[in-house]
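**Student:** just coords:
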């Protein structure tokens, strides 16, 4: 096992009817900015509960944060924070709202050009306003980590950032708030959490026995509950398990002390920036092809993954690896998610455009071994046509 440091200060408040606890979680004299996405949080009553719990605190709101939050939109939130001298952010939504809020929390106190935060991948951040979360969409794990992703639409660039300063102080996770989610968003959340786990697990053996078993258990749980999560939207136990698995998938625990990949995400980010495909769906496009491309480098873990997650233990090694990759693709497709570029109306022109973006952004040595160069990325995308 590799050396590691693990730090996660986010307090989790989990369960039904927990939004009322904002009355004690948010400082009494805080000047609060509630950030959210579209109209669903208003329609399903979540925002009303949040407002009631905040009581007599000074509260303002900022809505309209889009899926794949844009730099342009979040700059308007930064302007409001500064102009109104607000000092506490409360993100009400899923990963996009939380990611955007993290960026705004850091940018509000940043002296330079805020895009430098993204260009430095977060290393330029030295302070941030405090942030809390009310989670309504289990998917990204952003409610319990120190990272986010922002898209600058004007230059079609999507970049990740990390900083210990943007860990949420707390996150309220009420599974019942997911009942009204559209099936597409639930499917995306399942796929997103699945790939987050795979990025930290499906690399090469590093002696992380606990991490491996933990990751495999989370993957098995997603496979088990996925059909019920889509078919029975008001099943509390299923939604509770989905919500918690998504948080555990990317709170730093299963990735501690083991190698990590993240090439699927970095290639997928370019697809989102160029063609506005849902983040989770870009992952489903890239991952099966990437696993096929990297089957020799990932051989030992692919065999382990096939046996422990999918129960594939018959046949030769190459046959088992092929079966494990096929089961992965079939899982995404069982969620109603296309796994080919052609499913989204894209062809060879998309391969060329994504590779050009990867080159422009310096993404020329990806993966756990840093050996996925531009030619390899091209081959992965071509195989995904």
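**Tutor:** Sure, I can see it. These figures come from a predicted structure and were not determined experimentally.
**Student:** C-alpha from now on. contacts and neighbour counts both.
**Tutor:** Fine.
**Student:** And for the helix or strand residue 158 falls within, what's in contact with it?
**Tutor:** Taking DSSP states H and E as the definition, residue 158 sits inside strand 157-162. Strand 157-162 has contacts (C-alpha atoms under 8 Å, 6 or more residues apart in numbering) with 117-123, 146-152, 269-270, 272-274.
**Student:** Presented hereafter is structure B, for comparison with structure A:
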């Protein structure tokens, strides 16, 4: 069987220290701009001042308060700001959460109905405002892909959508702005990028030497950063994390290959019900999922062992190496180490059932019973 794929990515990347001023190359001078950000850390690390200076000749507005898991409720408030001020261009200044929220925002503001329709699959995005990004946290790759994940607080739902209209027009990746991030944020970014790559790699065999090799390069790079954790404040370390996280989910390594994403689907329910950081839900779920599915994934797990970890042992040794990687950067893989209750399995399974996630994974054989087994195994 021949290897085929289609790939399109129109996002212009400006990478490196001092690149924030490049945003003016992409935003027409007569556009009204809405700057969207999170809790205000950009005002402490100098990013806000650089953005405002670059936009000094523009008419711009601000919307702040986007959560670590962006909510439908908060982003709908930003929709009103766009409509009231006839905004032409949205600039997301932050990490994946702010960017995801803005992908919803640019579409919701141009939609007559309830824009949750995009998240539950009952409508497709047909029109959207242009979006630009100043990235402050490397993790999700959202700065140059089509995906967005949002949470609806009212119903404890965490859902996602994709649209080609969600591609940012540009993304500024200045690694130096990450120097002020907490250890928790840096660790989350590293683990997020690692699991993103695994979801596109630890699946079925394929004939593309490039795709497997590229994924392995990303994984090896992230392993190197974890082993060099003590130098996480150095610019070179930050540069590499930002590059690797971007390439992990800009769409290329998943083209033409079978993808998984079951770890994400189960993890989304943990975030929706318990507010656990996205990356940490991935670290909780993935090792147990690999143990339960190790016969299905045996070839790729063993290949990952030899090519990424230099381990020539069985699947369990490779899975243990993955767990050790997460623990090395301070992230527990034990669900019991997080704030949960005795209904955690019941709640997650209920969420999966409601959202139609009853036959997930690359072989569509992860049933609710399998998910239950994975969750029980994660409670060490």
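**Tutor:** Happy to help now that I have it. Every value quoted in this text rests on a predicted model; they were computed, and no experiment measured them.
**Student:** Just give the TM-score of the two.
**Tutor:** Remark: TM-score between the superposed chains equals 0.97 [TM-score structural alignment, normalised by the length of the second structure]; 378 aligned residues with a C-alpha RMSD of 1.2 Å.
**Student:** Not counting its own residues, what contacts the next helix or strand after the strand holding residue 158 of the first structure?
**Tutor:** Later in the chain than strand 157-162 of the first structure, the nearest helix or strand by DSSP H and E is strand 170-173. Contact with strand 170-173 of the first structure is made by 10-15, 18-19, 25, 131-136, 143-144, 243, as judged by C-alpha under 8 Å, 6+ apart.
**Student:** Over to stretch 11-23 of the first structure?
**Tutor:** 49-50, 52-55, 134, 144, 169-176, 240.
**Student:** please redo it, this time with the cut-off set to 10 Å
**Tutor:** With C-alpha atoms under 10 Å, 6 or more residues apart in numbering as the test, stretch 11-23 of the first structure has contacts from 25, 46-47, 49-57, 90, 132-135, 143-144, 167-177, 236, 240, 243-244, 247.
**Student:** From the chain's centroid, how far away is that stretch?
**Tutor:** Distance of stretch 11-23 of the first structure from its chain centroid, counting by C-alpha atoms, centre = their mean, to the nearest Å, is 22 Å.
**Student:** Distance across that stretch, terminal residue to terminal residue?
**Tutor:** One end of stretch 11-23 of the first structure sits 15 Å from the other (C-alpha to C-alpha, to the nearest Å).
**Student:** Show me where the first structure has its strands.
**Tutor:** With strands called from DSSP state E, the first structure shows them at 11-14, 31-36, 58-62, 88-93, 131-135, 147-152, 157-162, 170-173.
**Student:** Please convert these to CSV, extending it with distance to residue 104 of the first structure and mean neighbour count.
**Tutor:** Output for the strands of the first structure, formatted as CSV (distance: least, C-alpha to C-alpha, whole Å; neighbours: other C-alpha atoms under 10 Å):
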stretch, distance to residue 104 of the first structure, mean neighbour count
strand 11-14, 21, 16
strand 31-36, 10, 22
strand 58-62, 11, 15
strand 88-93, 9, 26
strand 131-135, 10, 27
strand 147-152, 11, 24
strand 157-162, 12, 21
strand 170-173, 17, 25
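**Student:** I'd like to know which of those strands is closest to residue 375 of the first structure.
**Tutor:** Among the strands of the first structure, strand 157-162 comes nearest to residue 375 of the first structure, with 20.7 Å by C-alpha to C-alpha.
**Student:** okay, that closest one sits on what stretch of the second structure?
**Tutor:** Under TM-score structural alignment, the match for strand 157-162 of the first structure in the second structure covers residues 157-162.
**Student:** all helices of the second structure, in order?
**Tutor:** 47-54, 72-85, 96-108, 116-120, 183-201, 209-227, 235-248, 262-274, 278-292, 298-304, 315-328, 344-354, 368-378 (DSSP state H).
**Student:** Could you check the angle the third one makes with helix 183-201?
**Tutor:** For helix 96-108 of the second structure against helix 183-201, the angle by axes from the mean of the first three to the mean of the last three C-alpha atoms, to 10 degrees is 60 degrees.
**Student:** Return the mean post-superposition distance for helix 96-108 of the second structure against the first structure.
**Tutor:** Once the two models are superposed, helix 96-108 of the second structure sits on average 0.3 Å from its counterpart in the first structure (mean C-alpha distance after the TM-score superposition for the first structure).
**Student:** next one: the second one
**Tutor:** Its aligned residues in the first structure lie a mean 0.6 Å from helix 72-85 of the second structure after superposition (mean C-alpha distance after the TM-score superposition for the first structure).
**Student:** Tell me how far that helix lies from the chain's centre.
**Tutor:** With C-alpha atoms, centre = their mean as the basis, helix 72-85 of the second structure stands 23 Å off its chain's centre.
**Student:** and what of the first one?
**Tutor:** Taking C-alpha atoms, centre = their mean, one finds helix 47-54 of the second structure lying 25 Å from the centre of the chain it belongs to.
**Student:** contacting residues around that helix?
**Tutor:** Residues contacting helix 47-54 of the second structure (C-alpha under 10 Å, 6+ apart): 18-24, 35, 37, 40-43, 55-56, 58, 60, 91, 93-94, 134-136, 174, 177.
**Student:** ok, and for it, which residues are buried?
**Tutor:** Neighbour-count burial for helix 47-54 of the second structure, counted by 16 or more other C-alpha atoms under 10 Å, picks out 47, 48, 50, 51.
**Student:** what does the second one give?
**Tutor:** Residues of helix 72-85 of the second structure classed as buried by neighbour count (16+ other C-alpha under 10 Å): 72, 74, 75, 76, 78, 79, 81, 82.
**Student:** check contacts around the residue mapped onto residue 114 of the first structure from the second structure.
**Tutor:** Using TM-score structural alignment, the equivalent of residue 114 of the first structure in the second structure is residue 115. Neighbour list for residue 115 of the second structure: 72, 76, 104, 105, 107, 108, 109, 122, 123, 124, 125 [criterion: C-alpha under 10 Å, 6+ apart].
**Student:** and the second one, what pairs with it in the first structure?
**Tutor:** For residue 76 of the second structure, the aligned residue in the first structure is residue 75 (criterion: TM-score structural alignment).
**Student:** which residues touch its match?
**Tutor:** Residue 75 of the first structure is in contact with 81, 100, 103, 104, 107, 108, 114, 115, counting by C-alpha under 10 Å, 6+ apart.
**Student:** once aligned to the first structure, how far is the match of strand 157-162 of the first structure on average?
**Tutor:** So stretch 157-162 of the second structure averages 0.4 Å relative to the first structure (mean C-alpha distance after the TM-score superposition for the first structure).
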